[in-house]
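>>> using only what follows, build the 3D model:
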Amino acid sequence: MEIFLLQESVEDEEAVSNSMPGAERAKHILRYLSKCEHASKRHTLFAVLWHTGCRMGAAHSMDVSDFYRESQALKIRHRPDTGTHLKNKQAGERICALSEEVCEVLEDYINVPRDEVTDHHGREPLFTTQYGRMHRSKIREMVYAVSRLCAYGKECLHGRDSDSCEAGTYTQASSGHI
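Presented below is the predicted three-dimensional model:
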């Protein structure tokens, strides 16, 4: 069953997949989210992932304090001592420039729907649930859910009804507006 159409490349030296949706598909997803789910967790997460090119694990590690509104930047940091790490450790650390549009989405998300929680290390995670820092598997589920064609108004590749589709049921239940 195909849920997420990807352009995929595998780095020989790392033997890992670097999968991303195609640019046109990402634009459709972001247009839909901007219109129908502005600054929701799904919108903010997908916008950050797409515009920074970071891994889902990096999104998991982000804190509110890593967003620099005035500088229009988001800092990706390796913090293994306080519960979050990057796959490439310190080599994965960087500062990502953000567009004004992405900054507005992040600012709106932080100010309204973001669950105001502190993790057990005293950090304020950027992507949260009511229980704390959003788990990596939840981030993955949300990305899969929002990237289904029927999630943003396109027809299912398999001609299924989105309300009764097995893939739709899985992703809607696991990653709606949490």
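>>> contacts and neighbour counts: CA atoms only from here.
Noted.
>>> would you confirm that residue 143 contacts residue 47?
No: contact criterion C-alpha atoms under 8 Å: residue 143 and residue 47 do not qualify, at 10.5 Å.
>>> the more surrounded of those two?
Legend: neighbour count by other C-alpha atoms under 10 Å for residue 143 and residue 47, higher for residue 47 (24 against 20).
>>> where does the nearest residue to residue 150 once chain neighbours are set aside fall, helix, sheet strand or coil?
Leaving out its chain neighbours, the residue that sits closest to residue 150 by C-alpha to C-alpha, 6 or more residues apart in numbering is residue 156, at 5.6 Å. Assigned by DSSP: H, G, I helix; E, B strand; the rest coil, the conformation of residue 156 is coil.
>>> do residue 110 as well
helix.
>>> OK, contacts around residue 124?
Neighbouring residues of residue 124 by C-alpha atoms under 8 Å, 6 or more residues apart in numbering: 63, 64, 65, 116, 117, 118.
>>> ok, the third one - contacts?
Each residue near residue 65 by C-alpha under 8 Å, 6+ apart is listed here: residue 124.
>>> let's see this one next, to set against the first:
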Amino acid sequence: MTERTGRRRQNPEELTPAAAVERYLRRRRTDSTDKSIEGWEYRLKLFVEWCDSVGIGEVGQLEGYDLDEYYEIRSAEIAPVTLEGEMWTLRSFLEFLEDVEAVDDGLAERVRIPDLDPEDRSSNKKLDADDAFALIQYYRNDEQAYGTRPHAWIELAWFTGARQGGLRALDLRDVHLDEDPYVEFRHRPDTGTPLKNKLGGERPAGITRETADVLEAYIEHHRYDVHDDYGRQPLLASAKGRPGENTVRVWSYQATQPCLHSPCPHGKERETCQWTEYAHASKCPSSRAPHHIRTGTITWLLNEGWPPEDVAERVNATVKTIEQHYDKADPEQRRQRLRDRMENRRRPLLTNLNIDHDQDQ
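The predicted model follows:
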């Protein structure tokens, strides 16, 4: 056997925390979106900085007590739901280190995950259905507002329940406005518009004739006739092309201000209110971001009797995720749902519980 020559390969336990994180993120890039990678990179950067501050220079030095100490420090600085996300990321990172034999087996299980109530895990903030309907009626009935970009935005965001990234990714070619109109969400990572669930996020979403008419008016009279950096024609276009994520959020804040259709609930006059300006739109307490519209839509669909499985398919989420993060119905709405479900789906089954019915068979 030929004797190996050259420098000895580094033992995995000798990896610095920073080098180990880089290696972990390289592995995850093949099956994760850039946005997910950025989030994990930020969370683990904080852990690397802490390791440096306490003199942990190699991952092989990590022990259960270190993980508990890090948990205690972070839990005193951030909200429980943020802590939960950081600890899950840390556990996944340590599972990778176990896999490459850089740390002791079982160390990942020593990462403490906070036990949160569902109410603590997500915000109850949403665009209420009544507010959404008031906005939509305002845009549909006002000649100056009809078919404008804010109108097209609220119609699409509310009736599809799509994520901000999906709406931003729509091209003109993805909009089908003839008989049985729909929009089609496509995963195009190579040209700047990946979907959160990649190919699993691709789907058509039917829209009503009224919404299709709004989009036709928008495309014909109000859409900027532009292309993005890849030669594509974005549906929701700015003067310069496809908007960035922050621009879309500002559009959403501006499009959902209640003073468009009703007196300001905060005692201000729209003509002089700074919150109506682009740079300050997010400060309006009653304006809503894309995520809040999505949450409102999902809650509304469930309250309208849509089966959770159908809602999940339409908005590209799991039933579990919807139940934990998006269903913000109040207690009376939940009770009414259960009563409706009993009457519509379970009442006919009660005949099978009839003893005489069984004997007649």
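>>> TM value for the aligned chains?
After superposition, the two chains reach a TM-score (TM-score structural alignment, normalised by the length of structure 1) of 0.81; 158 aligned residues with a C-alpha RMSD of 2.0 Å.
>>> show me where structure 1 has strands.
Remark: strands assigned in structure 1 by DSSP state E are 10-11, 16-17, 67-68, 73-76, 94-97, 128-129, 132-133.
>>> what is the neighbour count of the counterpart of residue 25 of structure 1 in structure 2?
Aligned against structure 2 by TM-score structural alignment, residue 25 of structure 1 finds its counterpart in residue 131. Residue 131 of structure 2 has 17 neighbours, counted by other C-alpha under 10 Å.
>>> any idea what sits nearest residue 131 of structure 2, other than its immediate chain neighbours?
That would be residue 258: by C-alpha to C-alpha, 6+ apart, it lies 7.6 Å from residue 131 of structure 2.
>>> and that neighbour, what pairs with it in structure 1?
Per TM-score structural alignment, residue 258 of structure 2 is aligned with residue 149.
>>> residues contacting its match?
Residue 149 of structure 1 makes contacts with 155, 156, 157, as judged by C-alpha under 8 Å, 6+ apart.
>>> now do the contacts for the residue nearest to the spatial centre of structure 1.
The geometric centre of structure 1, computed from its C-alpha atoms, lies nearest to residue 45 (C-alpha atoms, centre = their mean), at 3.0 Å. Taking C-alpha under 8 Å, 6+ apart, we find residue 45 of structure 1 in contact with 59, 127, 139, 143.
>>> counterpart of it over in structure 2?
Residue 45 of structure 1 maps onto residue 153 in structure 2, by TM-score structural alignment.
>>> please say which position in structure 2 residue 69 of structure 1 maps to.
Using TM-score structural alignment, residue 69 of structure 1 pairs with residue 177 in structure 2.
>>> which residues touch that match?
Contacts for residue 177 of structure 2 were tallied using C-alpha under 8 Å, 6+ apart; they are 212, 213, 216.
>>> filter these down to the buried ones and express that as a ChimeraX selection.
Those of the contacts of residue 177 of structure 2 that count as buried under 16 or more other C-alpha atoms under 10 Å are selected in ChimeraX with:
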select :212,213,216
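>>> can I get the contacts of residue 177 of structure 2 in CSV including distance to residue 198 of structure 2?
What follows is the contacts of residue 177 of structure 2, written out as CSV (distance: C-alpha to C-alpha, whole Å):
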residue, distance to residue 198 of structure 2
212, 26
213, 29
216, 28
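>>> show me the subset of the contacts of residue 177 of structure 2 that structure 1 keeps too.
Retained in structure 1: 212, 216, out of the contacts of residue 177 of structure 2 (criterion both residues aligned by TM-score structural alignment, their matches' C-alpha atoms under 8 Å).
>>> what are the contacting residues of stretch 238-245 of structure 2?
164, 165, 168, 224, 226, 227, 228, 229, 233, 234, 236, 237.
>>> and of those residues, the nearest to residue 97 of structure 2?
Distance to residue 97 of structure 2 across these (C-alpha to C-alpha) is lowest for residue 165, with 32.2 Å.
>>> what about the closest one, distance to residue 147 of structure 2?
Distance from residue 165 of structure 2 to residue 147 of structure 2, counting by C-alpha to C-alpha, to the nearest Å: 22 Å.
>>> so between those two, which is more surrounded?
The residue with more neighbours, out of residue 165 of structure 2 and residue 147, is residue 147; 26 against 17, by other C-alpha under 10 Å.
>>> near the nearest residue to residue 26 of structure 1 once chain neighbours are set aside, how many other residues are there?
Nearest residue to residue 26 of structure 1, sequence neighbours excluded (C-alpha to C-alpha, 6+ apart): residue 50, at 7.5 Å. As a burial measure, residue 50 of structure 1 scores 17 neighbours (other C-alpha under 10 Å).
>>> tell me how far residue 50 of structure 1 lies from residue 21 of structure 1.
Applying C-alpha to C-alpha, the value for residue 50 of structure 1 to residue 21 of structure 1 is 9 Å.
>>> and for residue 127 of structure 1?
21 Å.
>>> and the two? Which one has more around it.
Taking other C-alpha under 10 Å, residue 127 of structure 1 and residue 21 do not tie; residue 127 has more neighbours (26 against 16).
>>> give me the aligned partner of that one over in structure 2.
Aligned counterpart of residue 127 of structure 1 in structure 2: residue 236 (TM-score structural alignment).
>>> how about its match: what's its closest non-neighbour residue?
Here the residue nearest residue 236 of structure 2, using C-alpha to C-alpha, 6+ apart, is residue 168, at 6.6 Å.
>>> ok, residue 28 of structure 2 next?
Here the residue nearest residue 28 of structure 2, using C-alpha to C-alpha, 6+ apart, is residue 37, at 7.5 Å.
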